[in-house]
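Q: What follows is a predicted structure for the sequence shown.
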Amino acid sequence: MFSTIVPFIRHDYWVFRVFEYPRLQKLVLNIILFLGTLLMAFPKDVPGYVVLIGLAINLIYLCYLVFPYTPLAKKQIITTKSPSGPSNLKILIANVYQENRQSHQYYKLIEQCDPDVILLVETNLWWQNQMEAIEQKYPYQLKAPLENTYGMVLYSRLPLSGEVKFLVEQDIPSIEAEVILPIGQPVKLYCLHPQPPVPQENPRSTERDKEILMIAKEAKNCQLPVIVMGDLNDVAWSYTTDLFGKISGLLDPRRGRGFFNSFNAKYFFLRFPLDHIFCSGDFSLKSINRLSSCGSDHYPMCVNLEYAPQAEKKNEIPVATQEERALAEQKINTPTDQL
């Protein structure tokens, strides 16, 4: 129960934020404790009943939080059943794990997925050189290879233009680009990989939250269809990601379909949805798939979207309250030298 209460403390220090991640794990543990108490240690006094009631309340609350990411919930973005065509944009995102050397596995993955756009993160010069093998098929590229595990490269077989930016920290890049669909429609792409709030990386979530919310504001004001993608180092249900959705008005294909936990590929009991693709309401979803890990600690994600302006009337567009907009502005306007 303690781990469920801690995330209510809106503090940026990692000790408070890390408990947002294991929601499903907390639910499974709560079910085991609740059933174990009922079957093996049924309460016989007031303190025992207090514990049992507390476990029941915690279980109900966790089920409420998990429900939107189950197939039983309403889908935030509608499904299209039409065959893929010139209005579709298939995207592959993958955190390759910088020290991983199984680049040949990614060639097979790309051939299998056959995406229009590929975003690879944790890419250094070695990975950039290895990926030269796909450049003939994906002639449009934006590259920011780095040795600090925050490099990224973007490949496209569709016309692509844009730039690498450093929004919050001088060594943490992002990419802002426009890709042109075969029907002639430009789509704005934002690619992110901010630092996670963990002691060995950054003890606070301040910088990560600021970068995510800056992009949320830009996406909201953009006149083009928008897609935000990357390893956000934040779970789909966290307070920050929820705020991102409301500020940006972008949709999460996971909602109503499943968790699609992308990290950690090496430990089945510690998996969270960290790799994301969000889109504006003028898209419908053809498919979303978690692919094989290819030696990384992340599973790649492949999402096939269809540009369909009529879908905006059917999609569940999130909306921010005035209080939430004010909070986002406060986080965005935090001076960098105070971070």
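A: Received, thanks. No experiment lies behind these values; they were computed from the predicted model shown.

Q: use CA for all of it now, contacts and neighbours both
A: Will do.

Q: Can you give me the distance of Leu160 to Leu285?
A: From Leu160 across to Leu285, the span is 22 Å (C-alpha to C-alpha, to the nearest Å).

Q: here's the one I want to compare it with:
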Amino acid sequence: MSTSLLGWLRTGALYLVALLGTVSVAATLLSLPANTPEWWLKLLDFPRVQTLLVALGCLVLLPLLARRWHWGTWALALGLGSAAGLQASIVLPYSPLVPLAVAQATPAQATHRAATLRLFEANVLQSNRHAADLLRLVRQQNPDVVLLEETNAWWAHAVDSLGQAYPYHMLCPLPDTYGMLLYSKYPLSDTVRRFLQHPNVPSFYANVQLPSGQRFYLCAVHPVPPVPSEHPYNKHEREAELVKVGRLLQAQTQGPGLPTLVVGDLNDVAWAHTTRLFESQANLHSVRVGRGLYATFDAKIPLLRWPLDHVFVSSQFRVVELKRLAYFGSDHFPLYCELALE
């Protein structure tokens, strides 16, 4: 290969690195407003890990490709370093590099089966027809509580057999992708179905009693994403359901109330302003912090994945196991979490 051709390739690669680097720096700067009303800026919250990797990659390649450094090269390097640092500070808590927000269960707690809860959560994708694959995963994991989102009448019929092993349930199938089905082996009491933000977007609330006799408060949610939509119509308004749930749970978690568990597809990432505000208001903790990303969406596009399905718990819980389960045809991976209650 001729020297001139190598020079052209090197120059082309440098321009590509400069372009990608500039985009990553701009995306980082535009994503900084914590509570912006602009939905298109809000979307920049999602690919923070991808933006971090692009910034780091460009930062490594820049000195290898740039023959002469001038003010533009130095400015780009400084911007890339700052962008990488900012993005890392935001996503680092969702890695094993920081202390656990929810402690790991001791061997004694993990083996005290009467005081543990196995939780299975999945957004099934309403148009998905692989119900048999989902039921196979449920049988393999043998959870105590199953929460399914995006369930319409077809899905309610397809998983109706769960009622044999899970005699306690809250069912709200809907045709607009916000239906929910909750199945439990353990008794549910004081069950409530609320529509906090939209008339066709439910959230579930119930007390759950473990075989040990201990009880906890369960909340299942699936708010709409922070983008304009027609079903439900949410244009020109902030998506506030999760904040309202946080306010409802304040008295439950800050007073002498029951231990609390919140689970669901939040349609938002773990590090989003709304998600962190909810954690603070409700005095709950994400089981991800200190453990890993556990990106559950998009199951079909490996390069565009982020953590949208969540489990939050109060201080009385300990984590036995947390894992992302296998693909079953949905755009979400299922999330499995086993918890021990002190």
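A: Cool, the structure landed. The structure presented is a predicted model; accordingly, all values stated were derived computationally and were not measured.

Q: Show me where structure 2 has its helices.
A: Using DSSP state H, the helices of structure 2 run over 3-30, 39-42, 48-65, 71-91, 107-111, 131-141, 153-158, 162-165, 241-254, 273-282.

Q: In this structure Val221 of structure 2 contacts Ser203, no?
A: Yes - contact criterion C-alpha atoms under 8 Å: Val221 of structure 2 and Ser203 qualify, at 4.8 Å.

Q: shouldn't Gly290 of structure 2 be in contact with Ala103?
A: No - with contacts counted by C-alpha under 8 Å, Gly290 of structure 2 stays clear of Ala103, the gap being 9.4 Å.

Q: neighbour count winner among those two?
A: More crowded of Gly290 of structure 2 and Ala103, by other C-alpha atoms under 10 Å: Gly290, with 19 against 15.

Q: Quick one: map that one onto structure 1.
A: Superposed on structure 1 with TM-score structural alignment, Gly290 of structure 2 falls opposite Gly256.

Q: Next up, the contacts around its match.
A: Counting by C-alpha atoms under 8 Å, 6 or more residues apart in numbering, Gly256 of structure 1 makes contact with Pro68, Tyr69, Thr70, Pro71, Leu72, Ala73, Lys74, Lys75, Gln76.

Q: quick one, what contacts the residue mapped onto the third one from structure 2?
A: Taking TM-score structural alignment as the alignment basis, one finds that Thr70 of structure 1 is matched in structure 2 by Ser95. If you count contacts by C-alpha under 8 Å, 6+ apart, Ser95 of structure 2 has them with Arg288, Val289, Gly290, Arg291, Gly292, Leu293.

Q: Which contacts among those does structure 1 share?
A: Among these, the ones still in contact in structure 1 (both residues aligned by TM-score structural alignment, their matches' C-alpha atoms under 8 Å) are Val289, Gly290, Arg291, Gly292, Leu293.

Q: Was I right to think the first one contacts Ala101?
A: Yes - A contact is recorded between Val289 of structure 2 and Ala101 when judged using C-alpha under 8 Å, the distance being 5.4 Å.

Q: As CSV, the contacts of Gly256 of structure 1 with distance to Ser248 of structure 1 would be great.
A: Below are those laid out as CSV (distance: C-alpha to C-alpha, whole Å):
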residue, distance to Ser248 of structure 1
Pro68, 19
Tyr69, 20
Thr70, 23
Pro71, 24
Leu72, 25
Ala73, 22
Lys74, 20
Lys75, 18
Gln76, 14
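
Q: List the contacts of stretch 137-144 of structure 1.
A: Stretch 137-144 of structure 1 is contacted by residues 151-164, 173, 175 when judged by C-alpha under 8 Å, 6+ apart.

Q: Go again with 6 Å.
A: Gly151, Met152, Val153, Leu154, Tyr155, Ser156, Arg157, Leu160 (C-alpha atoms under 6 Å, 6 or more residues apart in numbering).

Q: Stretch 100-111 of structure 1 now?
A: Outside stretch 100-111 of structure 1, the residues that touch it by C-alpha under 6 Å, 6+ apart are Cys294.

Q: What is the corresponding segment of structure 2 for that stretch?
A: Counting by TM-score structural alignment, stretch 100-111 of structure 1 corresponds to residues 128-139.

Q: Show me what counts as buried in that stretch.
A: Residues Arg129, Ala131, Leu134, Leu135, Leu137, Val138 are the ones in stretch 128-139 of structure 2 that count as buried (16 or more other C-alpha atoms under 10 Å).

Q: Let me see the contact set for the most centrally placed residue in structure 2.
A: Geometric centre of structure 2, nearest residue: Leu308, 2.5 Å, by C-alpha atoms, centre = their mean. Counting by C-alpha under 6 Å, 6+ apart, Leu308 of structure 2 touches Asp265, Leu266, Asn267, Asp268, Val269.

Q: could you redo the last one with a cut-off of 8 Å?
A: Here Leu308 of structure 2 is in contact with Asp265, Leu266, Asn267, Asp268, Val269, Ala270, Ala295, Thr296, Phe297 (C-alpha under 8 Å, 6+ apart).

Q: how many neighbours does the closest residue to Arg276 of structure 2 other than its chain neighbours have?
A: Spatial nearest neighbour of Arg276 of structure 2, chain neighbours left out: Ala270 (7.4 Å); criterion: C-alpha to C-alpha, 6 or more residues apart in numbering. Here the count is done by other C-alpha under 10 Å, and Ala270 of structure 2 has 26 residues near it.

Q: And for the one 3 residues further on?
A: For His273 of structure 2, the tally of surrounding residues (other C-alpha under 10 Å) stands at 17.

Q: now do Gln164 of structure 2
A: Other residues near Gln164 of structure 2 come to 9 when the count uses other C-alpha under 10 Å.

Q: So the aligned partner of it in structure 1 versus Leu160 of structure 1, what's the distance?
A: Aligned counterpart of Gln164 of structure 2 in structure 1: Gln136 (TM-score structural alignment). Taking C-alpha to C-alpha as the measure, Gln136 of structure 1 falls 14 Å from Leu160 of structure 1.

Q: ok, the counterpart of Tyr178 of structure 2 in structure 1 - contacts?
A: Aligned counterpart of Tyr178 of structure 2 in structure 1: Tyr150 (TM-score structural alignment). Tyr150 of structure 1 makes contacts with Val121, Glu122, Thr123, Asp171, Ile172, Pro173, His193, Pro194, as judged by C-alpha under 8 Å, 6+ apart.
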